[in-house]
Structure formats: structure tokens, C-alpha cells
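Trainee: mind looking at a prediction? Sequence and model below.
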Amino acid sequence: MHKTGSIYGINGPVIYLKGNTGFMMSEMVYVGEEKLVGEVISLDKDMTTIQVYEETSGLRPGEIVEASGSPVSVTLAPGIIDNIFDGIERPLERIADTGGAFITRGVSVDSLDRDKLWDTHMTVSVGSELHGGDIIAEVPETRAIVHKCMVPPGMCGTVTDVVPDGQYTIDEVLLTLKTPEGETKKLTMTQKWPIRTARPTSHRFPASVPLVTGQRILDTMFPIAKGGTAAIPGGFGTGKTMTQHQIAKWSDADIIIYIGCGERGNEMTQVLEEFSQLVDPKSGNPLMDRTTLIANTSNMPVAAREASIYTGLTLAEYYRDMGYDVAIMADSTSRWAEALRELSGRLEEMPAEEGFPAYLASRLSAFYERAGMMHNLNGTDGSVTIIGAVSPQGGDFSEPVTQNTKRFVRCFWGLDKSLAYSRHFPAIHWLTSYSEYLTDLAAWYHDNVSPKFVDYRNRLMALLNQESSLMEIVKLIGSDVLPDDQKLVLEIARVIRLGFLQQNAFHKDDTCVSLQKQYKMMEIILYLYKRCRELIAMNMPMSVLKEENIFERVIAIKYDVPNDNMQLLDQYMVDIDNFHNTIMEKNA
């Protein structure tokens, strides 16, 4: 028997039903004649409040609201990768086929293709004992990703019947399970999972392995761990989206889930077009073979914007359960917070700072807490890494979304307007950014790159900090009055900024750099500093050192040394020694 209620009041995306409807909290409902998708967000004995994920204009009091009997959920099966969804997992291509360029109201399309046949290799046999999370079949979803169909969490039993290997749709029964209670369960490739509930795991690991991105300022200066959380706050035009694109293209995550939450439509179009043309550097296949896009543009209803973050997160957790490392790019959490604020205002809740709801912090923490490196129920290990862009109004980092995000993430990549305007990209400022993962990852760098890696990084950071304090003096009285050893610090800091921290996303060798090359570049810069300090100690003036052009040569390493010819880096050490000897001979 379907539970129903009738609309009593409408306030934008929020509708009210009078009386006791019998609906459940967080239940998915169908609103009005067009069956708009909604969710129950508040209940008492006299009133039911529902947020609608679609445009509500044209709804009238008295129209019927029908309960679905289950919470807002996503469909999990092969076909997710290489797809583009809206905020509630409706495929945009299928919507475009039925309703044109804009999403029409009440459009009802299947999340995944139910007619497509998938090559299926069964991994269990009759008599196998199965538990929640166990893998029952493997399906090549794309050229890059093998989809592992699993027993839904919370289910167990003995296999009584299995289909042979072959081609099946996502709804065909693959095996029959007899539970300890004697019930018979038929399993297909498909699972449903509520988006607001985290999928269960057996154990959470501490951070110990970095997510290698190929971006020097991230990998060396402010690394993020697999299963970690990071925020990229920055004003308009500072490069948040571009930084996320670079991480999506070059990081060593197996799967990328890109959530465009409330972004401009033309910006999302650029993402979709770019991603479909890009080639995955690891496999040579299209990058979309390991990417899912969730597009929720700024003109789509705000309630769906609020749900899109959880939809992406649930898809990521599903692939983590298969043993993959998944990276989520959420662009941007500020638009998501604005959707919360708008809904909160319509519900007449008590506003907190800047009109955001009082529960903003708890919602942000619940979102970021679903990241982590996990030991899954089936014995595999996987991770979900969350990288959230924050768009503070006017670039003001003291506003509530940035401040609350800072409390819950361990990696903060602060973008700086002045760096962006001086064309220094990525415009991550080394003095306002930090990473708490550095100490956790030190052992990994020690074993996999070099025992000196973290020490070199700290020495570069110390030089940049020295430069910052010296610039205060320079602004007041000019650089000519500084002693030569301090002039050298300024020059080496310039080499670090231009030659190491600045990176060109459009240069074939500089767009992505291996950790070994990053380490060698640091070594060369520090060796140059050491040899120059020796010369300064012998009273050589800084003006003489600058004549030899060695600083410009070291800055140009990033362009001059191809990534596949690292031996060329050894020559720079010899060149620095030659430079040292030349200066000595000239001034003997």
C-alpha cells in the first residue's frame, strides 16, 4: 500500500504536507502529477517537510505526494565510469535525448543502461560461503577499470546456483544465495545504496602513502596522503579548477570522480569537453575510461546541488570497496554551503554566521570524514581522497566555509590573488598553505625516494621564509643595503619560486614531474646555494656571482631536462662546480 499525502504549502524547493503522512525521515518521494523527485527533511505529527530536487514552479496545493518506501539512493552497477550524471544520478546524455539541452521537470530515466550486455566472469562456485562485500563476478567496465560485482553489505549465505561466464545485463540474476535463516536471495550486478549513509568497512588505516600528483608544490611542499582530505580555497580566477584538473589528469589515483557543484554552465562544459579529449598518461586510453563526472550547474535547482556531493561520495566508496584508490574533486563546496543556506532560510531555521545554518560545520565534517584509506569487508584495501575547492567571496579566508573546512581537512592549499595576477601558477602560496601529512609520509619518502627528501624540502621552506622576512626590509630601504649573504638568500629564493614552485601546465615536460626529478631539482638548487655561500664567505660580491648566468640555467631545468632523460641532471652539479672554480680563478 503506497503512503501518500497532499501538498498544503509551497516555498521554492520546500513543500509542506499537513497531517500525519506516515512518511519516513530521509525517504525519497514523488511530488505532484509530474512525479518530481523529493526527500523528506523534517517530520512531526502535524507537518511533513520535503525538499524537491527539481524546479517547483507550477505545483499547486492539493497535488498528491507519493512515498517510495526507501531513502534517496544511487544505483551501483557497471556503467558508472565514463558517464556524466546530474546531482541525483540521472545520466545527462539520456536526458538530452528525451528532453533537449535543459533538464525538463519530472524526467524519468534509468541511472544506468539496463539493456547493455556486459562480459561477465564469475569468481564463485556452488557451495561457496559468501559474506557482505565478497566479490562474485568481474566485468571489464572500461579498458582501464575492471568492475567487481559484490555481495551487498549485511548479506551472507551459501551459493546454491551460479550462472556460467557469459554476457549479462545488470538486472539478470547471477547467483542464488541461501541465508542462514533459510531465505533465498537472488543477486544481480546491481546494488542500491542510500547516499547519506557511509558504506561499511572493516578497518581504517592511518595515512602512510602519498597521492602523487606530479605537481611539485603539492608533492614536495604540501603533500596529501591517499585517503586524505585537502581544501583549495581561492578567489575568482586564482586557479582552483585548473589545479583540480591537473590533479585529476596526473595523480596516481585509479579512478577520478569530478563533482561540479553549482559551477557555471560554460565552465562545466569546458571540463566535459576537455576530459573527453584527454589521454590517460598511464595507459594511453582516454582519461574518461577512469572518470565519472557529476555536473550540477548553477542554474539547476539548489536542493539537487546539496545532494550531488553525497551522490559522488557514495559512488567513490563503492569503487573503494573493490580495492581502488579513488580521488574526488568537489568544485566547489562553497556553492554546496550556499545551497544549505538557501534551504535553511526557506525552512526558517535560526541563522548562524553570515546566514549559514548552525549545522554547517557538522555537515562539512561528515562529508570530509568519509575519506580514508580502508581495509574493506572483502579483504582488499582502497582509499577515497577528497579534494574540495572553496570559493570565499572576495577571496576572504576568514569567512565561515573556509574556516570550518580548515578545521576538518589536514591539507590546506591557499591560492593567492597576487600570485595569480603576476602569472605565477599554480598560485598556491607557500606561506599560507600547510600539510599535516608531511610527518606521516616521511617514512614513505625515506624508503621510496631518498632519505634526504624531507630534509631538503624543509631547507627550501626555510629559505622561502627567510626571503619573506628580508622582503620587509627591502620594501623599507631597498636591497642595496643588504649584506651579500642576504642578497644570496633572495636570489636562491627566486630560483626556488621560478624554477621549482612555478609549473607550466601546457609544457609537455613540466606539466607532470616524477618525484625522482623533483628530488634532483631540490638537490641542485641546494648545492648551488652551498657553493655560492662558500664564495660569499671568501668576500666575493653577489654582483660577480650573477654575471655567470648560473641562476637562470638552474631555473630553466624544468624545461631543459626531459622527463625521460634524467641523466642530464647530473651535468648541472658539474656545471655548478665549474662556475665555482671560474669565479675563483677570475678573482685570484
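Mentor: Yep, that arrived.
Trainee: use CA for all of it now, contacts and neighbours both
Mentor: Will do.
Trainee: report the buried residues of whichever helix or strand Leu364 is part of.
Mentor: Assessed by DSSP states H and E, Leu364 sits inside helix 360-368. In terms of neighbour count (16 or more other Cα atoms under 10 Å), helix 360-368 has its buried residues at 360-361, 364-365, 367-368.
Trainee: any chance of a markdown table for the residues you listed, columns distance to Leu36?
Mentor: Below are these laid out as a markdown table (distance: Cα to Cα, whole Å):
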| residue | distance to Leu36 |
| --- | --- |
| Leu360 | 27 |
| Ala361 | 30 |
| Leu364 | 27 |
| Ser365 | 30 |
| Phe367 | 26 |
| Tyr368 | 30 |
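Trainee: identify the residues contacting Arg199.
Mentor: 314, 317-318 (Cα atoms under 8 Å, 6 or more residues apart in numbering).
Trainee: if I look at Pro71, how far off is Leu174?
Mentor: With distances taken as Cα to Cα, to the nearest Å, Pro71 is found 26 Å from Leu174.
Trainee: and Leu92, how many residues sit next to it?
Mentor: The burial count assigned to Leu92 is 22, neighbours taken as other Cα atoms under 10 Å.
Trainee: could you find the closest non-adjacent residue to it?
Mentor: Closest residue in space to Leu92, ignoring its immediate chain neighbours: Phe85 at 5.4 Å, by Cα to Cα, 6 or more residues apart in numbering.
Trainee: now that neighbour: how far from Pro91?
Mentor: As judged by Cα to Cα, Phe85 and Pro91 stand 4 Å apart.
Trainee: likewise for Ile217?
Mentor: The gap separating Ile217 from Pro91 is 36 Å, by Cα to Cα.
Trainee: please, which helix or strand holds Trp193?
Mentor: With DSSP H and E as the criterion, Trp193 is inside strand 191-194.
Trainee: gap between that strand and the chain center?
Mentor: 22 Å (Cα atoms, centre = their mean, to the nearest Å).
Trainee: take the one below as the second:
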Amino acid sequence: MIGRIVQVAGPTVIAEGLGGAALNEVVRVGTDRLLGEVIRIEGDRATVQVYEETAGLELGEPAEGLGAPLAAELGPGLLGAIFDGVQRPLAALASREGDFLGRGAVLPALDRDRAWDFEPSVRPGDTVRPGTRVGTARSLGAPEHPVLAPPGVTGRVDAVRPGGAALEDAVVTLEDGKTVALLERWPVRRPRPVRRRLPPDVPFLTGQRVLDCFFPVSSGGTAIVPGGFGTGKTVLEQSLAKWAAADVVVYVGCGERGNEMAEVLDEFPRLEDPRTGGPLLDRTVLVVNTSNMPVAAREASIYTGCTIAEYFRDMGRSVALMIDSTSRWAEALREIAARLEEMPGEEGYPTYLASRLARFYERAGRVETLGGGEGAVTMVGAISPPGGDLSEPVTQCSLRATGALWALSADLAHRRHFPAIDWTSSFSLEGERLVAWFEREAGSGFGALREEATKLLQRERELAEVAELVGTESLQDAERLVLESARLLREGFLRQSALDAADASCPPDKAFEMLRLVLEWHRRAGAAVGSGVPLRAVLDTGVPTKLLRLGQIPSSDMRRGAEALRAEMTDALARLEAD
């Protein structure tokens, strides 16, 4: 179906003669065949949002509907790849086009010239259902890639084609004529099906103590990371990509500055995967859509990333989907809505912003896959609120749709406290549900310790306000001990050094020992001060300094080191009380 352009307004184009097109159908616009998508149909006219720069389009140029929605190519070769928002391979296009992409530049997302060896795991006569593993694809320099029967494919195997195969070759043929190839296409705005959802009772371990212990999120859960400029949103997401308990990382750079994304593209290939010792990029997919790229492609980029994440989830893998940032996505949505002259809501965002965000975050989850395995997509979305104002619409709409708020503090960031998580503003709706797991895996009493630590931080905040008025020296020793113990908790437990190999990531059992030691010190020191021991003498024992350095102890030595420090603490305080 071919129509003609009758109006151009920024990234939106109106074409006549496309009345038979479907909503979300892909359209090639103009003589340069720019990629676009139908977003409104009125009689014989279709409104198309174009994923490329529309400058130079002329009225009367053709607009051709392709009869299918925007779809992602899924198959071997995804890991380690770098795409733009509509899954164009940036590395391959750069080698052909140079540093700047030409208008209408098109290449398949996955390399059609790469040779793959297919090793089947089914034989003629076997029954295949959606999600059944039919074989494994291998290629030199690439990880093994399971090949699954896509949704909707069911039947008995008629023929199997082992050996070398191209991506689009049929490697398994069923008796009803349906085929399974290495390559699968899936519409990006349609969630991939699962057998059932599983309860969110397993944590998504991040390796960051402040998150895992105080504000945990479940595997398959959702979290948002709002913070102003320079608070460390990108750094935190990169730390999660490296250390979190995820088999695959999908990182979506949505509308961020070009130089920042260039830094990400430069750093990721050089980051070492702590699991394998190889490049972290080997289990990462990057979807990059910078602020100077077309606004419509920015709106599509998070759906592209989510579809890729769901594909790996269906293989039974735990996938971390990092989005940096959803604010830029919402701004793109606002610009497109303005072009369509839709009713604006708060701060000009479309009135359906909340429902769009909720619908997207609903695609996260820990599930039983169609093949009977267990997989999860955990979403972490960064938000860039103007001026750090958490009352702005994107943050508030995201809060209603997600399970955890990891608020970043500019004050902590300026004090070089990393991660700069503001423990007074952050929260997790799943913390109580996950206590049972931490009690079982990290140590009995974990929930009580976390509650005690929270109360200590709250008490410090109250006393800090008093100290600002009357001075710290005017406080009693017991109150000054609260301030000192809270400082140990903040600087020795909540803060981590990404440059220290032992402290960059912290497993739950190590975090439990550290937290227990700090709080045990507070209780025992409080008892000593209550019996008349001067606070200065308690602090001069040297134990507080060693508590600050607990994170530098390797996880394997933590239990032995904790026992030694506990014995030293007991002896030092006993001597003071005896004197």
C-alpha cells in the first residue's frame, strides 16, 4: 500500500492513501525511505511518526506501508551488539556510513553473513511446543545460543537440519509445514507470552549493601533511580550491570548526552566481567539513542530493549534491564503528543503518561517460561527530575507503577559518598516480603538488625538537628555515641568503594556480619558509657577505625575477621569497665 505525503510537522508526517494501514504498522516515508510508524488513522489519512530526521521531505513523496508493526530481530549474535532505538546495528552502519548516519540508512539488526553451526536437540517424531529447546547455535567467538521454538509453533518434528546454517534458514521443519529458524521477529510493543508469573519472593541482588539490605527489590521487580545532575545515576546503573545477579544485561541509553553515551560505549568493552574474567560486553546488549537522535526513535528505544530482555528471559535467564533515563523517554512522548495536538496534562506531558509507564513496567516479572524454565526481567529506570524535584510528573507516575525508590542525594554525591542513596527518602515495597529469604540465606535475625539500623539512623537525624542548635559538646555522652555509631554505619556500611576489589560488591552474608558488628559495637559501647566509662576512652580503643574498614576484608575471610574483631571489642571494653 503506497500513499502520498500531504503534511510534515517535525517528526510526524500525514499521508493520504494509507487508510487500510493498521495502527503501529511500519511505513517507509519519502524517496529516502525513512523508517516510521503509524500512530493515528483518520479515514484515508494516516499519521506517521518518523524515526529519523524529516528535514527535506516534500509534499507528494511516497509513503509505503509494510504491513507489519515495528519488530525486533531476535537470535544468535545479540550479545555484545550495539543498536540504536529501532535496532539498527550502529557498529556495522559506522563502518559503512562513517561517524554520521545517512538518511534512510538500513542494515539488518543481526549479521546475515555470519556462519552458525546448529546442533539439534530434537529428532523427527518428537513433539515441539512453544519454548521447547530445539538445538544450540554456535559460532567462533560467540557464546552458545539456545534455539527455542517461538510462540505459536506446535507440532511433531518432520525434519531437522544440522550443521552450518544462516540466520533465516529453517533448521527444524514440522509436519504441518511450520518451521523454526535461528532468527525470530517479535513486535516490540507486544509483551512476549509466559506460562505463569511467579511470586516475588527472591531478591535481585545488586552487590550494593544499602540496596540489598535496606531497599531490596525482588527478582523480576522494578525500581526507579531519580536524581539530579551529577548524583551518579549512570555510575550506579553501570555498577549494577557489572555486579548484580543477572545473566544478561540490556542497557538502554534513552536520550542521554552524546558524550556520556560515547563514554559508556568506550568503557563497557573494557570492563571485566567478574563472573568469567572476560569482557562484560559479552553478556550485554546496548541500545543507544542519544539526545541529538530523532525523538520518535527515543520513544521506541525502551520497547526495543524490553523485547530483547524478554527474549533472553524466555531462555530461563535472569535479565537486568537498565534504562537511562525514562525522563527523556517521557519528554519524547510529550513532544509527539504536542505534534498530534493531544490534550496536555501536568507540565505538558500527555494525560496517558501514567498508564503508559505502568503498562511498560508491567512487562517486568519473574515467570515460568513457555518451556517450563524460570526466567526474570528486572527493570531499573533512572529518572532525571528537573532540579532534583521528586514531585514532578515522571517521578510520581513511576512511583505508582514500581516497587522500589532508590533516591539519589546531591549532598551525599558532593561528599563523595557512593552510592549516593538517600536513606531518608528511599523505600521498598518488597522489603518485608524478602526478609524470609535474607533470614534463610544471610543469617537469622537479619530483619531485626535492619530495623535496629534504621532506628539508629533516624535517631541520628533527630540529634543532628539538636546539635546544630546547641553544639555537639552540649550533648551527653550517650547521645554523642549515637552520632558516632551512626557515622560508622553510614561510612563503614552504607558507603562502598568501587575501586576496592573486596568492597566493590558485597554478598548478603558479608553484609550481615558487617551490620551485626557495627550494631553490636553500638550496644556494647552504650553499656560501657552507661556504666561510667568516658566516651573518649571508648572511641580510643581503635575498634571504630577497624569497623570503618570492614568492607576491605574479602568475603571469604569475613567470618574469621569478624570473630577476631568481636573478641578485640570485648576485651577492650572489658578492660575499660574494669578500670
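Mentor: That came in fine, so what should we check first? What you see is a predicted model, and the numbers here were worked out from it, not measured in a lab.
Trainee: follow-up on the earlier one: count the residues that sit near the equivalent of the residue nearest to Leu92 of structure 1 over in structure 2.
Mentor: Phe85 of structure 1 is assigned Phe83 in structure 2 as its aligned equivalent, the criterion being TM-score structural alignment. Residues contacting Phe83 of structure 2 under the criterion other Cα under 10 Å number 25.
Trainee: you'd agree Phe83 of structure 2 is up against Ala92?
Mentor: No. Contact between Phe83 of structure 2 and Ala92 fails when scored by Cα atoms under 8 Å: they sit 9.6 Å apart.
Trainee: re earlier: contacts only, for the match of Phe85 of structure 1.
Mentor: Contacts for Phe83 of structure 2 were tallied using Cα under 8 Å, 6+ apart; they are 89-91, 109, 286-288.
Trainee: show me the two of those residues that sit farthest apart.
Mentor: The most widely separated members of the contacts of Phe83 of structure 2 are Ala109 and Val288, with 13.4 Å between them, by Cα to Cα.
Trainee: neighbour count for the two, which is higher?
Mentor: The residue with the greater number of neighbours, taking Ala109 of structure 2 and Val288 and applying other Cα under 10 Å, is Val288; the counts read 31 against 22.
Trainee: give the full set of residues in contact with that one.
Mentor: 82-85, 252-254, 261, 301.
Trainee: rerun that using 10 Å as the cut-off
Mentor: Applying Cα atoms under 10 Å, 6 or more residues apart in numbering to Val288 of structure 2 gives the contacts 82-88, 90, 251-256, 258, 261-262, 264-265, 298, 301-302, 305, 324.
Trainee: which of those fall in strands?
Mentor: Assigned to strands by DSSP state E, the following of the contacts of Val288 of structure 2 qualify: 82-83, 251-254, 324.
Trainee: what's the average distance of the next helix or strand after the helix holding Leu364 of structure 1 to structure 2?
Mentor: As assigned by DSSP H and E, the chain's next helix or strand after helix 360-368 of structure 1 is strand 372-375. Mean deviation of strand 372-375 of structure 1 relative to structure 2 after superposition (mean Cα distance after the TM-score superposition for structure 1): 0.3 Å.
Trainee: the closest residue to Ser208 of structure 1 other than its chain neighbours sits in which helix or strand?
Mentor: Excluding the flanking residues, the one nearest Ser208 of structure 1 by Cα to Cα, 6+ apart is Leu441, at 5.3 Å. With secondary structure defined by DSSP H and E, Leu441 of structure 1 is part of helix 438-448.
Trainee: list the buried residues of that helix.
Mentor: By neighbour count on 16+ other Cα under 10 Å, the buried set for helix 438-448 of structure 1 is 438, 440-443, 445.
Trainee: from those residues, which is closest to Asp575 of structure 1?
Mentor: Proximity of the buried residues of helix 438-448 of structure 1 to Asp575 of structure 1 (Cα to Cα) peaks at Tyr445, which lies at 27.7 Å.
Trainee: counterpart of the closest one over in structure 2?
Mentor: Aligned against structure 2 by TM-score structural alignment, Tyr445 of structure 1 finds its counterpart in Phe438.
Trainee: just Ala420 of structure 1 next, same as before
Mentor: Looking across to structure 2 (by TM-score structural alignment), Ala420 of structure 1 lines up with Ala413.
Trainee: now the helix or strand containing that match on structure 1. Mean distance?
Mentor: Assigned by DSSP H and E, Ala413 of structure 2 belongs to helix 410-414. Between helix 410-414 of structure 2 and its aligned stretch in structure 1, the superposed structures give an average distance of 0.9 Å (mean Cα distance after the TM-score superposition for structure 1).
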